[in-house]
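>>> just coords:
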């Protein structure tokens, strides 16, 4: 056997051995990375490697908080695929992408550190960098579940998102170097605990320490009765029927943010003379007054109450003003009903200008309607005069024929 043939056979054997040993090496390495993350620790069950595709798959990733009281893991992903993003490689950039299938993420909010589980103690970008030592340009999650336990601490009420699909693209801005917000983000989910759906889309710049963004968020057809636990605590009333949808736009540049929330209720009912549970006198009158106010401020044609809550400020301090909210309520009730759509306006000034324009358009419409009614009445009077004139002329001719007029 020739020496060259022996060398080739030896190289092939080494490659086969390396390929067989590589999953065990990677498995050990990944578990070593995950084992010590400060307040969190993790583990995976298995690794599958595809050298030709430049990818490897992690099975049953499980991350939990050390010495925490929360039973559920912080993160569990049955299957995670980490690979080279070939589309970007053809553009001259070596970057990676991560796809997570059926992930479960469990947050818990509490002043008690042991009962809190938010992941803020760990630099997760560093963990990802160690698992995939190239820059990540795309992240996607399919059919995920997110639990926000004790989100409203005063009532121990949480929020659950089910069947979530999410994608973040062009994180490293491979496609357009001049784009101010180069990374599109999309997400959708069901909100089963509140009986509605969530849709989110945004353009972001994730390369900045404090990311810039411009987002649209819509929570649709949340059941008001399912919010009663929260509402009772903060407003001392509850709902008997109805739905609420929330539309929001928000933009942030260099830490300064501006936007709005637009809640719209449909078929809302607050007061009921007889309730199954014991109701305090205070809540009775609170609900009675709230029901009366809702009737006054309701847009009767649409059977809805709505307003627009402008938000402005910085990351550290954001707030709103009262009078634009009141103007929004009045506009919905007496000028033009809001729609569960995005306004594509963000500032308070734009809100007021839009309100004024709507009032002006409404006045013009009423003016045109009055003018049209006047024209119709004028035409009707003219027609009646013509009819009376014809009737007199007819009687005159008939009288002349009988010799009454000479």
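All right, it came through fine. In this text the structure is predicted, and so the values were computed from the model without any measurement.
>>> please count neighbours and contacts with C-alpha atoms only from this point.
OK.
>>> got the contact list for the residue most central in space within the chain?
Centroid check for the chain by C-alpha atoms, centre = their mean gives residue 217 as the closest residue, at 3.0 Å. With contacts defined as C-alpha atoms under 8 Å, 6 or more residues apart in numbering, the neighbours of residue 217 are 198-201, 246-249.
>>> distance of it from residue 318?
For residue 217, the distance to residue 318 equals 18 Å [C-alpha to C-alpha, to the nearest Å].
>>> so residue 331 touches residue 354, yeah?
No. The pair residue 331 / residue 354 is not scored as a contact, 10.1 Å apart, by C-alpha atoms under 8 Å.
>>> what about residue 148, which SS state?
The three-state label given to residue 148 by DSSP: H, G, I helix; E, B strand; the rest coil is strand.
>>> would the residue nearest to the centre of the chain count as being in a strand?
Yes. Residue 217: assigned to a strand according to three-state DSSP.
>>> apart from its chain neighbours, what residue comes closest to it?
Distances taken as C-alpha to C-alpha, 6 or more residues apart in numbering place residue 200 nearest to residue 217, at 4.6 Å, with adjacent residues excluded.
>>> and the gap between that neighbour and residue 147?
17 Å.
>>> what's the answer for residue 175, then?
Counting by C-alpha to C-alpha - residue 175 and residue 147 are separated by 34 Å.
>>> tell me where the stretch 1-150 of the chain has helices.
3-35, 86-89, 124-131 (DSSP state H, counting those that start in this stretch).
>>> of all those, which one is nearest residue 365?
helix 86-89 (54.3 Å; C-alpha to C-alpha).
>>> what sits against residue 247?
216-219, 261-263, 340-342.
>>> actually residue 130, not the one I typed
Taking C-alpha under 8 Å, 6+ apart, one finds residue 33 in contact with residue 130.
>>> try this one next to it:
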């Protein structure tokens, strides 16, 4: 009996030791296995795009695995610009989910950069089309995502075929998406939320927020605004696409959009003041523009002066957005009508129109100051 007990004890000891050794071996090999799987089974063939991850780390204690230097690029482009890069892609178990008996994960992206390309040739454009990104994400993250955090991100729009080349970016992006798998509310929806802050053109604060159903994008609410936008930061874009540039001007942009049963309702409202297009020193002395180009810009400058509201000193418009997710109606003529309406009929206000609950908040000190500074004519309108 003592012999049998000793044998059982010895077996249990060796079994425990073997399990420890096996766990250590798996811990050492797991990063290499995951890296090989991602690089040769997931990222190697994604339709129009392919990718590569440089390194994988695995943490047993916090249940986290870390993808380092992930790069995704379009296959065989004329302009070899990476579509998506991220310094670290951290995936960890959500302790909040575990407390509720669910296996959920949280993801944190550090220094992600997403680049869209416009180009003369259709095959050189980089829009993200040509790959089932949901399928790729499910391969990288085989369990349910609960929370997504983005730190120090960048979104770029470039056109390398124009003269000058175009490079517009939203930088210093910090974003958080939460409740991605929460239960349905009283109306039968799963309401996730997202918040984002960043810098447009390097020094213009941008903020955005949204409510949406992560399993049904037929219904959502979105609002965004950019403050202290210096319009001359758009010069490369405006020269490339409209053959004009700006000497000065600053303002704000407001955007609200909601969808209910796939039907859209929203608007885009840019408001600028002190807009100056033609400049002898900038256009002739520095850029060497010919007289026809200077005349073209002077004409646009005259129009901007005519259509600037005399009381608010702002050139602006409001473009309504309607239709459906499949067929959105945005009229360029409406933009012109909005400019005329702002100039001669009713000055637009530098604030949200509050068509979504996201913007139905108490007035800020800035808004109160604006209203106090409005002329009596504005308040009577």
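Good, I have the coordinates. Everything quoted here is computed from the prediction, not taken from an experiment.
>>> about what we covered before: show me what the residue nearest to residue 217 of structure 1 lines up with in structure 2.
Counting by TM-score structural alignment, residue 200 of structure 1 corresponds to residue 208 in structure 2.
>>> and residue 145 of structure 2, what pairs with it in structure 1?
In structure 1, the residue matched to residue 145 of structure 2 (TM-score structural alignment) is residue 136.
>>> report the spatially closest residue to that match, excluding sequence-adjacent ones.
The shortest distance from residue 136 of structure 1 to any non-neighbouring residue, by C-alpha to C-alpha, 6+ apart, is to residue 96 (4.6 Å).
>>> residue 67 of structure 1 too?
Counting by C-alpha to C-alpha, 6+ apart, the residue nearest residue 67 of structure 1 is residue 114, at 7.0 Å.
>>> just to revisit the earlier point, who has more neighbours, residue 331 and residue 354 of structure 1?
Neighbours were counted for residue 331 of structure 1 and for residue 354 using other C-alpha atoms under 10 Å; residue 331 has more, 22 against 14.
>>> for the more buried one, give its distance to residue 246 of structure 1.
Residue 331 of structure 1 is 17 Å from residue 246 of structure 1, by C-alpha to C-alpha.
>>> what's the answer for residue 150 of structure 1, then?
21 Å.
>>> now do residue 93 of structure 1
40 Å.
>>> just residue 183 of structure 1 next, same as before
Distance from residue 183 of structure 1 to residue 246 of structure 1, by C-alpha to C-alpha: 24 Å.
>>> of those two, which one has the most company?
Shown here are residue 183 of structure 1 and residue 246; by other C-alpha under 10 Å, residue 183 has more neighbours (24 against 20).
>>> so what's that one up against?
168-171, 173, 203-206.
>>> try 10 Å
137-138, 168-176, 202-207, 213 (C-alpha atoms under 10 Å, 6 or more residues apart in numbering).
>>> quick check: the aligned residue for it in structure 2?
Residue 183 of structure 1 maps onto residue 192 in structure 2 when the alignment is built from TM-score structural alignment.
>>> residue 75 of structure 1 contacts residue 62, doesn't it?
Yes. Look at residue 75 of structure 1 against residue 62 with C-alpha atoms under 10 Å: they come within range, at 5.9 Å.
>>> which residues do these two both contact?
Residues touching both residue 75 of structure 1 and residue 62 (C-alpha under 10 Å, 6+ apart): 42, 104.
>>> the nearest residue to residue 201 of structure 2 once chain neighbours are set aside: which element?
Leaving aside its sequence neighbours, residue 201 of structure 2 sits nearest to residue 169 (C-alpha to C-alpha, 6+ apart; 6.0 Å). Using DSSP states H and E, residue 169 of structure 2 maps to strand 166-178.
>>> now the helix or strand just after that strand against strand 166-178, angle please.
Of the helices and strands lying after strand 166-178 of structure 2 in sequence (DSSP H and E), the nearest is strand 192-200. Strand 192-200 of structure 2 and strand 166-178 are oriented at 150 degrees to each other (axes from the mean of the first three to the mean of the last three C-alpha atoms, to 10 degrees).
>>> off-centre distance for strand 192-200 of structure 2?
8 Å (C-alpha atoms, centre = their mean, to the nearest Å).
>>> just after that strand, pick out the following helix or strand.
Past strand 192-200 of structure 2, the next helix or strand by DSSP H and E is strand 204-213.
>>> got the angle for that next one vs strand 192-200?
Using the same axes, to 10 degrees: strand 204-213 of structure 2 against strand 192-200 is 160 degrees.
>>> strand 204-213 of structure 2 - contacts with which helices or strands?
strand 166-178, strand 192-200, strand 216-230, strand 248-260 (3 or more C-alpha pairs under 10 Å, 6 or more residues apart in numbering; DSSP states H and E).
>>> looking at the ones you listed, which is nearest to residue 40 of structure 2?
Nearest to residue 40 of structure 2, of those and by C-alpha to C-alpha, is strand 166-178 at 29.8 Å.
>>> packing partners of the closest one?
The contact analysis (3+ C-alpha pairs under 10 Å, 6+ apart) places strand 166-178 of structure 2 against strand 104-110, strand 113-118, strand 144-159, strand 192-200, strand 204-213, helix 235-242.
>>> let's have those in CSV, adding distance to residue 318 of structure 2.
Converted to CSV, these look like this (distance: least, C-alpha to C-alpha, whole Å):
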stretch, distance to residue 318 of structure 2
strand 104-110, 35
strand 113-118, 26
strand 144-159, 23
strand 192-200, 20
strand 204-213, 18
helix 235-242, 20
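>>> what about the ones you listed, which gets the closest to residue 165 of structure 2?
strand 144-159 (5.7 Å).
>>> and the closest one, what's buried?
Across strand 144-159 of structure 2, burial judged by 16 or more other C-alpha atoms under 10 Å covers 144-150, 152-159.
>>> state the distance from the equivalent of residue 81 of structure 2 over in structure 1 to residue 142 of structure 1.
The alignment partner of residue 81 of structure 2 in structure 1, by TM-score structural alignment, is residue 72. The gap separating residue 72 of structure 1 from residue 142 of structure 1 is 20 Å, by C-alpha to C-alpha.
>>> likewise residue 231 of structure 1?
Counting by C-alpha to C-alpha - residue 231 of structure 1 and residue 142 of structure 1 are separated by 32 Å.
>>> quick one: residues contacting the equivalent of residue 100 of structure 2 over in structure 1.
In structure 1, residue 100 of structure 2 lines up with residue 91, judged by TM-score structural alignment. The contact partners of residue 91 of structure 1, by C-alpha under 10 Å, 6+ apart, come to 174-175.
>>> what's the burial count for residue 19 of structure 1?
14.
>>> identify the residue of structure 2 aligned to it.
Per TM-score structural alignment, residue 19 of structure 1 is aligned with residue 27.
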